[in-house]
Structure formats: structure tokens, C-alpha cells
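Enquirer: Could you look at this predicted model? Sequence included:
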Amino acid sequence: MPNYLWFFLLAILGLFFIIFSLKNSKIPKAQAVCIFLVMSGMAYAFEYIIFILLGSYEYHVGFFQNQWLDSTFGSIFSQALVVPAICMCIASLRLNVFWMIGFAGLLMGIEELFLRLGLYEHHWWRTPYTGMFLMLAFGIAKWWARMLSLQKSWIRWFNLYFTINLINHSVAFFLTAFFNSHKFNPGWFSDSSRDSLAFEALWWFIHSVPVTFLVQRWFKWYSLFILLVADWMMFMLMEQSGWLVLKHGWNITLFSLLPVGVALSSYLINKIILRKT
């Protein structure tokens, strides 16, 4: 069986937990969805440090020829879909620590299976580390669910921030992987794909801060125009300095419209889901 089919099965498992959680949630559905979005956004931050910067492990999905893109694709299936889906299930069904241990054991078992099948490879990472961080993630998800009920302004800010991060990083990866739209060249790593992923992820983590304030407090047509102009100027400087290379069919103006699109979609998600938490 091709490697990528195993990862698609993993995605189906994640979707199952999402649907099951929504149907059986003991908390408002908007809060359950919010927990998934937040944990997925957190997963991107975790993977940036552990996976991209520190080279902890790699996935062998067999979908892309480029190993870093292929490995990142596998990371999205695992860390940005399945783990947040189980976090959502634990928090929304208010499951106790025994369930948390059981789910951690399940995912550790899947990790060992993927290692044996050659779908996944450890560098310095070890499976017990996975169990430890899973228990931490499950605990954060349960704590986040409690914080949502208090309706604090800071928790609303982070709900939106992690959601914007999730959208930014997902869109950026799929544009690069499937459309070869752009590449960043900061010169941090010898591998050009890793180099691009490392800088772009950091860029979107920082960029998401002002966009969060914009969406939450100053969402006007002129604010979006200011965002467009500011991004256009930054991307122009990056292109002229050689840090950004836009591929055929792309230009600075088109590329600068992407953050505006993310801001618009984040505003809708915030209005429809996050504000109801």
C-alpha cells in the first residue's frame, strides 16, 4: 500500500473524532470548534521549534518528491489534524485522565507502527517524548475549555491569533507545495526548502499579531487597505533583497492580497464561531 494512503487513513481518523465530538459535545459546539482551531494553531508553533528548527523527525508520505515538503505534509496530517481532533474530543466530552492516558497510548502505538512501516523516522526524538507532550496538550485543551466559559478578553484574543496562524501557515504551505508560488531565501539552512519554511513560518507568527488586532478591533475597509499596502512594501523589499522569490504567474500585488484574504476569512470565523464561545 502506498505510504500516502496510511496518512489519508490518519486524516479519516481525525475527521471521525471531530464529527464524534460535535455530535456528543457536553460544551457549546462553538467552543468545541474553537478548541480544535486553537490546538491546531498551537501545533504549528510546536512543530516550528521541534520539527523545522531542531529536526526532530521526518515523515515519508511519498506524495512530494521534495523531502521537506513531503515531511511537512505528514506533519500537518498528524500534528495539525489528528492531535487537535483528539484534544477537541477530550475537552468537549470532558474526559478524565484515564481517557487522556488511553489516547496518548493509542497515538504512541500509531507512531511505533509508522516507524516499523518506514512511514516515519526519528532523528533525536523518541516515542516517550510524544506521550509526554500529548498529555500536556490534552491538559491545555481541558484548561482552555474552562477558560472559554469565563469569557476573558485575553482568551478571545488568543483564540483569534491561533486561528489566524492556522490559516496563514496552511495556505502558505499549500501554495508552495502544490503551486510552487514562492520561496524565501534567508540563508539559515543549507536545504533551500527547510530554509524557506523556517523563515516563512516565523514571518506568519509575527504577522498574525497585528492582523489579530485588526480583525478584532479595527476591521474596516481602510484597515484592509493599510494591510495590503504594508505587506506590498515588505514583500517588495524582500524581493529586491533576494529573500523572496516569486515564481511564474505571481507578482507582489497578488502575493500581498493573500494576507487580506486571510484577514477576511478570519473575520468571518471570528464572527460566526469564536465570538459565540
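Expert: Happy to help now that I have it.
Enquirer: Could you use CA atoms for every contact and neighbour count after this?
Expert: Fine.
Enquirer: Ile52 and Leu202, how far apart?
Expert: 11 Å (Cα to Cα, to the nearest Å).
Enquirer: Those two - which one has more neighbours?
Expert: The neighbour count for Ile52 versus Leu202, taken as other Cα atoms under 10 Å, is higher for Ile52 (20 against 13).
Enquirer: Is the more buried one in a helix, a strand, or coil?
Expert: When classified by DSSP: H, G, I helix; E, B strand; the rest coil, Ile52 comes out as helix.
Enquirer: Leaving out sequence neighbours, find the closest residue to it.
Expert: Ala198 (6.3 Å; Cα to Cα, 6 or more residues apart in numbering).
Enquirer: what sits against the one you found?
Expert: Tyr48, Ile52, Leu53 (Cα atoms under 8 Å, 6 or more residues apart in numbering).
Enquirer: Gln151 too?
Expert: Applying Cα under 8 Å, 6+ apart, we find Gln151 in contact with Thr277.
Enquirer: show me where the protein has strands.
Expert: Taking DSSP state E to define them, one finds strands in the chain at 57-59, 120-122, 182-184, 244-246.
Enquirer: Mind putting the ones you listed into CSV with distance to Trp154?
Expert: Converted to CSV, those look like this (distance: least, Cα to Cα, whole Å):
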stretch, distance to Trp154
strand 57-59, 34
strand 120-122, 37
strand 182-184, 33
strand 244-246, 34
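Enquirer: put this beside the first:
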Amino acid sequence: MKRKSSNKYPFIVLLMIHSALLLYTFRKQEKRKTLLVLLLSHVGLGYIFEILILNLLDAYKYLPKIFKNNYLDNIFGAILSQAIYIPFTAVFISGFHLKWKAKLIFLLYFQVVERLFIRLKLYKTFWWSPLYTTGFLAIFFPLSDKWYELLQKGNRFILNASFYLCTMGTEININYLMAVFGNFRMGRGKVYTWREHFLFTPLYGFVQALITTWFIRRDRLRGKIQAFVIGLVLDWVLYRCGFLKVKNAFIRFMVRGVMVYMASWFRKFIYREIREENEVY
């Protein structure tokens, strides 16, 4: 599944840098539960952005050359960007309440990294520009600060949005792993292309996460049962209509169970433990 390439090392270096930022933040800050929800919410937001810009509009292409399959490789690069590099940085900035001078330094940092990756042919742009990245991050970093503030205040809309985004991001991550290991494919017709798969799968993840959070948010035990059963029914309908292929039905059964468990955990964590943490401090 893997191949030798020097392309992967810059991605690994960035992974180490941003992981260090996140670990330092969690070590120094007291509101670790709130920061964890902030992080997972950012991952979900990042996936929505990447699905629109990368999957649908073909703005750019990542070239880590870790997987032989170009689409898996490209999406893996997107996951590193939207689930690690940018969210870890945003949590660091918001956790330490850094002001605009620090934000400008990070904006310059990402601008330099993106241009360097283009020069080293680790990242290829089509109609996208590094200046667009700077513009979006200039909006995202203050949004992160406000999201963190409202989480601490227990804002109902932000709590609900965080619950959905945490669940949706987890759903998309699990489905990506299932695709890597050959247990999950989506598309049309007899032959499913990877392009089709990565167009359909995010929409599938959005819907499954909506079903799961909707029923679990409304009711505990009955909601878990409803979310599990309806999720399986959706899989069965997609399979019968020819939009879904699975090698092992039991694995999909287990995936739905894991997602119901994770959503239940998110529900307790976000609506109870986050409130308790912010009441203490």
C-alpha cells in the first residue's frame, strides 16, 4: 500500500511541528475538555471546506506519495492539512488567547509553507492561490477564538454545532480508513471510480452524522437504537440501489455501532462535562 518517496518527509515534519504545538497547549491550559471539543469541531469545519474546495471544485492536489492510489494519497494530504496542521494551530492560538500580531506570524508561516510545497512539487494548485489560503485563515483564526469563547459560555447553538461536527468528522475519518482497507466504496454503475467515491462519501457522512446526532440528542436509549437501525437501513438502501459496496457486512454493522457509541460519548462530553469544566474555573 505504501511506496518509497521523499515527498512524505516535509509532511511528517509539519506533523511533528503542529503536534508539538497541540501538546504544549494541552499541557499548559486547564480547560482541556473544552479545547478538545474546539479541536474536533475545527476538524469537522475543515472537512466541509475541503470537500467543497478539493473534492467538488478541484482547486488543488496534495502529493505526499504515501499511497500508490493517487486519490487516496490526495485525500490523505487533505486530512493532514484540515485535521492536523490548521486545527492544531487554531487551538494553540485560541487556547493562549494570542492577538493579531501572533496571528499574522502564523498567516505568514502558512503562506511560506504553501509556496514552498508548490516549489518542491508536494502540492499542486489549479485555480487556487496561496493568497486565498491566507484570506480564509484570517477569518478562521478569529472564528476559532469566538467558538472557544461561546463553548465556555455554553452557547446552545455552538454546543449543538460542535456535537454535529465532532460526530461528522469521526464518521468521515472512519469511512476513509474503511476505504483504505478495501471494505467500503461508493459510486455508480458496475465500476466505482475513486473520484465518485470521494464525491459521494462526504455527503453520506453528512447524512449519517445528522441521523445519529438528531436521534441521540433527543433521547438516550431509544435514540441510540433509532440511530443505529436507521443508519443500517440507509446502508441497505444504498447497497440495494447500487451506490454502496462492502466486502464485509459485519464490519459495516460494527461501524454503525461504533458511531452510535462515539456520538453518545460526544453528547455527554459536550453537554455535561464541558459545562462542568467551565463552571469550575
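Expert: Structure's in. What do you need? Small disclaimer: the values here were computed from a predicted structure and weren't measured.
Enquirer: Lys142 of structure 1 pairs with which position in structure 2?
Expert: The pairwise alignment with structure 2 assigns Lys142 of structure 1 to Asp145, based on TM-score structural alignment.
Enquirer: burial measure for the residue nearest to its match when sequence neighbours are not counted, as a count.
Expert: Leaving aside its sequence neighbours, Asp145 of structure 2 sits nearest to Ser94 (Cα to Cα, 6+ apart; 5.0 Å). Neighbour count for Ser94 of structure 2, taken as other Cα under 10 Å: 22.
Enquirer: Just to check, Ser94 of structure 2 is in contact with Ser144?
Expert: Yes - taking Cα atoms under 8 Å as the definition, Ser94 of structure 2 is a contact partner of Ser144 at 6.4 Å.
Enquirer: which residues touch the alignment partner in structure 1 of Ala59 of structure 2?
Expert: Alignment note (TM-score structural alignment): Ala59 of structure 2 maps to Ser56 of structure 1. Residues in contact with Ser56 of structure 1 (Cα under 8 Å, 6+ apart) are Ile50, His122, His123, Trp124, Trp125.
Enquirer: Contacts only, for the nearest residue to the second one once chain neighbours are set aside.
Expert: Distance criterion Cα to Cα, 6+ apart; nearest residue to His122 of structure 1, sequence neighbours excluded, is Tyr57 at 4.5 Å. Contacts of Tyr57 of structure 1 were listed using Cα under 8 Å, 6+ apart, and they are Phe51, Tyr120, Glu121, His122, His123, Trp124, Trp125.
Enquirer: need the contact list for Tyr161 of structure 1.
Expert: Counting by Cα under 8 Å, 6+ apart, Tyr161 of structure 1 touches Ser208, Val209, Thr212.
Enquirer: what's the matching residue for it over in structure 2?
Expert: So, by TM-score structural alignment, Tyr161 of structure 1 is matched to Tyr164.
Enquirer: and what of Ala30 of structure 1?
Expert: Aligning on TM-score structural alignment places Ala30 of structure 1 opposite Lys33 in structure 2.
Enquirer: And that match, how far from Arg156 of structure 2?
Expert: 17 Å.
Enquirer: More neighbours: which of these two?
Expert: Between Lys33 of structure 2 and Arg156, counting by other Cα under 10 Å, Lys33 is the more crowded of the two (17 against 12).
Enquirer: Count the residues that sit near the residue nearest to that one when sequence neighbours are not counted.
Expert: Once flanking residues are discounted, Lys33 of structure 2 sits nearest to Ile274: 6.2 Å by Cα to Cα, 6+ apart. For Ile274 of structure 2, the tally of surrounding residues (other Cα under 10 Å) stands at 23.
Enquirer: and Phe114 of structure 1, how many residues sit next to it?
Expert: Neighbours of Phe114 of structure 1 (other Cα under 10 Å): 18.
Enquirer: I figured it hits Tyr120, correct?
Expert: Yes - shown here, Phe114 of structure 1 and Tyr120 form a contact pair, counting by Cα under 8 Å, at 5.4 Å.
Enquirer: tell me the centre residue of structure 2?
Expert: The centroid of structure 2 falls nearest to Val43 when counting by Cα atoms, centre = their mean (3.6 Å).
Enquirer: Show me what that one lines up with in structure 1.
Expert: Checking TM-score structural alignment: Val43 of structure 2 goes with Ser40.
Enquirer: And the counterpart of Val260 of structure 1 in structure 2, how far from Arg195 of structure 2?
Expert: In structure 2, the residue paired with Val260 of structure 1 according to TM-score structural alignment is Gly257. Using Cα to Cα, Gly257 of structure 2 is found at 28 Å from Arg195 of structure 2.
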